[in-house]
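Student: I'll drop the sequence and a predicted model, then ask my questions.
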Amino acid sequence: MNDKPPYKTLLVTLFIWVTIAGVIGLTIGSTTALLLHTNDFLGLTRKENSWLIFLLPLAGMAIGFLYMQAGEKSGNELYKGNNLVIEGVQGKKTMIRRLGPLVYVGTFLTVLFGGSTGREGAAIQMGGSVAETVIRFCKINAVDTKLLLMSGISAGFGTAFGAPIAGAVFGMEMTALGKLKYEAIVPCLVSSIVGHYTAEKLWGVKHESFIIETVPTMSFLTVSKVILLAILFSFLSVLYCQVRHGIQKYSEKITKKNHVLRAFAGGMIIVALTMIIGTVQYNGRGIEMLEQAFHEEVPAFAFLFKLVFTAVTLGTGFVGGEAIPLFFMGATLGNSLYGFVDLPLSFLAALGMIATFVGGANTPIAAFLLAIEMFDGKAIEFFFLACVTSYIFSGHHGLWPSQTIYEPKSRLYKIPTGKTVASIEKKKEE
């Protein structure tokens, strides 16, 4: 009996994966570069023209109208955003190709007129759209379709944050809790690396730099502090997810899923909040305060303001990403704790940034790799501990209700396998 692997089939399969993933990475690297450059330009335009915030309700109406018109034939599945990409990987839904271009337009409008949002959501959804387009053109089989959709996610995330290794794992880890499809590592890694270098070398993308100035000494006391802080950051992520999903559910109910009306109302609320607080620091991505949190004090409750602004923005129908808002919340909360916790300021901001993201995204390995790439390998022991802790203590909540739970985070949770985050949260409400 010959147990040798079929090398010919293996080589042909690898060639297909690498070639198609390379095309996906090249395309997503270019489209994400467009996203990043445009968002920077629009953010600067809004900063120089503060009156644009008053047009946010009208921008919301435009986004709602576009999504309703473009999604009419698909039952408005487009509004699922990242969840639709996840369901495409799971084989539950067919990825809708027009989602990518549409989310770019929606993100540009949201950023220009002052909604609180990030960028990776648009990059991931464009990744799914591009991958689906290539898959259909090449007539790829169902099994490889899932892997290549994952590679689209990887290219989008890795390129958006300048973290190709984290992006490769994120594409595999995002869709399910407790399961990694290692077969996807080749296309995911290829697409993420190609996308990253296409954006940086070909299109001149420069990513934000976050520096940890001082790393605390390893000790029992420091480890204990990191664990307790990670638990606190995980609770912040759960609070955001619950508020954001609650606003979405309530706004859809009272408007009967009239997305034009939903977004108009959400825009009015954001305008009112901006006027009440008297600052535009919580509109847009908030990169300036996020960077500030690493080297000087920021307002004590900045994390709560950002939580409310983002939850209202995305919960009422505006679009974009949630990673940067979570980074902002975690970093500013860490900054606010500086006076109470004897740890370096930049370290607290970085710890909060990564741990809060883990609790929302449920991607501990990708988040750990993201910390390594973002912070030049500093404090890796503490980040690994924080990622694991936040992942466990955030429970079965998350940014994306379509994530499937293949294995509970702990048997103490007594969560049935095969359910989605949405079904678990619904059961808890009953």
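Tutor: Everything's here; your move.
Student: going forward, measure contacts between C-alpha atoms and count neighbours the same way
Tutor: Noted.
Student: so what's Ala122 up against?
Tutor: Gly100, Val103, Tyr104, Thr107, Val319, Gly320, Gly321 (Cα atoms under 8 Å, 6 or more residues apart in numbering).
Student: Tell me the spacing between it and Lys80.
Tutor: 12 Å (Cα to Cα, to the nearest Å).
Student: same question, Asn2
Tutor: 48 Å.
Student: Also Phe108?
Tutor: Distance from Phe108 to Lys80, by Cα to Cα: 18 Å.
Student: Then Phe157?
Tutor: Where Lys80 is concerned, Phe157 sits at a distance of 18 Å (Cα to Cα).
Student: returning to what we had before: mind checking which of Phe108 and Lys80 has more residues around it?
Tutor: Shown here are Phe108 and Lys80; by other Cα atoms under 10 Å, Phe108 has more neighbours (22 against 15).
Student: to the chain's geometric centre, what's the distance from the helix or strand containing Gly121?
Tutor: Assigned by DSSP states H and E, Gly121 belongs to helix 120-138. Mean-position distance between helix 120-138 and its chain equals 16 Å (Cα atoms, centre = their mean, to the nearest Å).
Student: Report the contact partners of the residue nearest to Glu373 when sequence neighbours are not counted.
Tutor: In space, and not counting its chain neighbours, Glu373 is closest to Ala163: 5.9 Å by Cα to Cα, 6 or more residues apart in numbering. Listed by Cα under 8 Å, 6+ apart, the contact set of Ala163 reads Phe157, His196, Leu370, Glu373, Met374.
Student: a markdown table please, covering these and showing distance to Phe220 and neighbour count.
Tutor: Shown next, in a markdown table, are these (distance: Cα to Cα, whole Å; neighbours: other Cα atoms under 10 Å):
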| residue | distance to Phe220 | neighbour count |
| --- | --- | --- |
| Phe157 | 35 | 33 |
| His196 | 38 | 32 |
| Leu370 | 25 | 25 |
| Glu373 | 26 | 17 |
| Met374 | 26 | 21 |
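Student: ok, and here's another one to check against it:
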Amino acid sequence: MRVNDEVILFFSVLKWLFIASLIGCLVGFVASGFIRSLHYVIEQSNQYQHIFYLLPLSFFLANLLSQFVLKRHLGTDTLIDAINKNYGKLEGSFIPTKVVNVVLILATGGSAGKESPCAQIGAGIGSVCASLFRVNDIDRRKMVLCGFCAGFACVFGAPIAGALFGIEVLAVGVIFYDVLLPAFIASVTAYQVSSALGVTFFYYPLKFIPAFGQGFFIQLIVGGIVFGLCAFALVRAIQQSTLATNAIPLWRPLKGFLGGVILVVLTLLFSRDYLGLGLNLMEDCIKGYSVNRFAFLLKAIFTIITLSISRSGSVITPILFIGATAGGSFAQLVGADQSTFAAIGFVSLLAGTTNTPIATSILAIELFGASIAPYAAVSCVLSYLMSGHQSLYASQRLIIPKSGAIAIRPGLSIGSLSADRKPTDIRLSSWLQRLKSFFNGLAGRKNGAKDE
């Protein structure tokens, strides 16, 4: 029996309305429980001014759990790899331990985020639902992606940006349109459920944005380039510090203990402002209040130590902090509006470190209002380009290079690019080749004239 495409698509829409809504409800419920519990623990621990002295112990315990319960490092990068290579088939047993690790670290002041556990919880729920429904591999991948995106939506408080981030972070240069509808439905549903359950989100619609002008546009361009270079430096620093930490010939939990001691010393030297999520200082910067102009650098140091030592938690919240404070410092340097550039830096650094310029542009709109959209989009794309072919997530696939002048074999993961590429793998575009030929011709004519 022949059936029109429209009929098939109609029933496909009905199918994914049901499945994605179910996954969104479950993720919203479970993720909200985690977020509210985490916030409660952090709120209680913040009542003790010297709780950060427990950082060595919490890092020791987190590494102990990772070594004996988690046989390998399981984070967002592992999820991306599973979705890209294995149709989203996951090991669900790692989720509870991962949550315990994150609570341990954040409660005592480790500089990390809460996004990774929520994304892992969401992906795990999607995987369990796929197993219960006994779907094929293609639908399993979609269901895991639904949960993955819904987890980000619960944390960002931005359902559209959360959905796009979960899709865009899988591969550089492409967006998988076949999963857009399920991801949007799951993310919006999860966001509504978490809101109904009392999870609060950060919103700050900007009341003043400078009028477009030549001076402001130049500041915006320079800012986007600076944020991209900051993203490049941050990713490289995290990678190198992790490699250096792994090379230290000590028992892993002992390395965690020593890393906690280093953070305690740094806290005593500088401030407690750079511990934990750091939401208050980040919000102050976006609201235009005075913030230490080196706050972004100090937060980066605290974050690099936490992530390379503890191997738990997420880096996204610290990146948002670093981006906002870097934007504020840039605004002070060039005499621009601090709130505007703090908001732009907030999303631009995330775009550069994760190769997600579209999702972060939408995130700016959902958090700061539509009036910032064109400026945030320009800065996010510039940051994305200037950060180079690297990412916080080594499993991210590179489908289309960031420039046609760079010869890279498509389909490789970001982590494998360094092994596959050589420094000479640069392909001059046609106009550069013509320019080169032109100058070679001029040089040849000059040499011929001298010979005569």
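Tutor: That came through fine. Since the structure is predicted, the reported quantities are computational estimates derived from the model, not experimental observations.
Student: before we move on, back to that, what lines up against the residue nearest to Glu373 of structure 1 once you look at structure 2?
Tutor: Matched to structure 2 by TM-score structural alignment, Ala163 of structure 1 sits across from Ala158.
Student: Relative to structure 2, which residues correspond to the helix holding Gly121 of structure 1?
Tutor: On structure 2, the counterpart of helix 120-138 of structure 1 by TM-score structural alignment is residues 115-133.
Student: Superpose on structure 1 and give me the mean offset of that stretch.
Tutor: In the superposition against structure 1, stretch 115-133 of structure 2 averages 1.2 Å from its aligned positions (mean Cα distance after the TM-score superposition for structure 1).
Student: Now do stretch 312-329 of structure 2: which range of structure 1 does it align onto?
Tutor: Under TM-score structural alignment, the match for stretch 312-329 of structure 2 is residues 319-336.
Student: aligned partner of Phe212 of structure 2 in structure 1?
Tutor: Checking TM-score structural alignment: Phe212 of structure 2 goes with Met218.
Student: And its match, how far from Phe382 of structure 1?
Tutor: For Met218 of structure 1, the distance to Phe382 of structure 1 - Cα to Cα - is 9 Å.
Student: nearest spatial neighbour of Ile324 of structure 1, skipping sequence neighbours?
Tutor: Distances taken as Cα to Cα, 6+ apart place Gly118 nearest to Ile324 of structure 1, at 5.1 Å, with adjacent residues excluded.
Student: residues contacting that neighbour?
Tutor: Neighbouring residues of Gly118 of structure 1 by Cα under 8 Å, 6+ apart: Gly284, Arg285, Gly320, Gly321, Glu322, Ala323, Ile324, Pro325.
Student: In a helix, it, correct?
Tutor: No - using DSSP: H, G, I helix; E, B strand; the rest coil, the assignment for Gly118 of structure 1 is coil, not a helix.
Student: Could you grab the helix/strand/coil label for Pro210 of structure 2?
Tutor: coil.
Student: Tell me how many other residues surround it.
Tutor: Neighbour count of Pro210 of structure 2, defined by other Cα under 10 Å: 10.
Student: again, but for the one 5 residues further on
Tutor: Gly215 of structure 2 has 9 neighbouring residues, counting by other Cα under 10 Å.
Student: Quickly find the element holding it.
Tutor: Element membership for Gly215 of structure 2 (DSSP H and E) is helix 214-247.
Student: on average, how far is that helix from the matching bit in structure 1?
Tutor: Mean deviation for helix 214-247 of structure 2: 1.3 Å (mean Cα distance after the TM-score superposition for structure 1).
Student: Show me what that helix is packed against.
Tutor: If you count contacts as 3 or more Cα pairs under 8 Å, 6 or more residues apart in numbering; DSSP states H and E, helix 214-247 of structure 2 packs onto helix 295-310, helix 316-334, helix 338-354, helix 373-386.
Student: what separates it from the chain centre, distance-wise?
Tutor: The answer for helix 214-247 of structure 2 is 13 Å, by Cα atoms, centre = their mean.
Student: Give the buried residues for it.
Tutor: By neighbour count on 16 or more other Cα atoms under 10 Å, the buried set for helix 214-247 of structure 2 is 219-221, 223-232, 234-239, 241-242, 245.
Student: Give the equivalent position in structure 2 for Lys419 of structure 1.
Tutor: With TM-score structural alignment as the criterion, Lys419 of structure 1 pairs with Leu412.
Student: ok, its match - how many residues close by?
Tutor: Counted with other Cα under 10 Å, Leu412 of structure 2 comes out at 16.
Student: Equivalent analysis for Lys378 of structure 1, please.
Tutor: Residues within reach of Lys378 of structure 1, counting by other Cα under 10 Å, total 18.
Student: now Cys138 of structure 1
Tutor: With other Cα under 10 Å as criterion, Cys138 of structure 1 counts 11.
Student: gap between it and Trp17 of structure 1?
Tutor: 12 Å.
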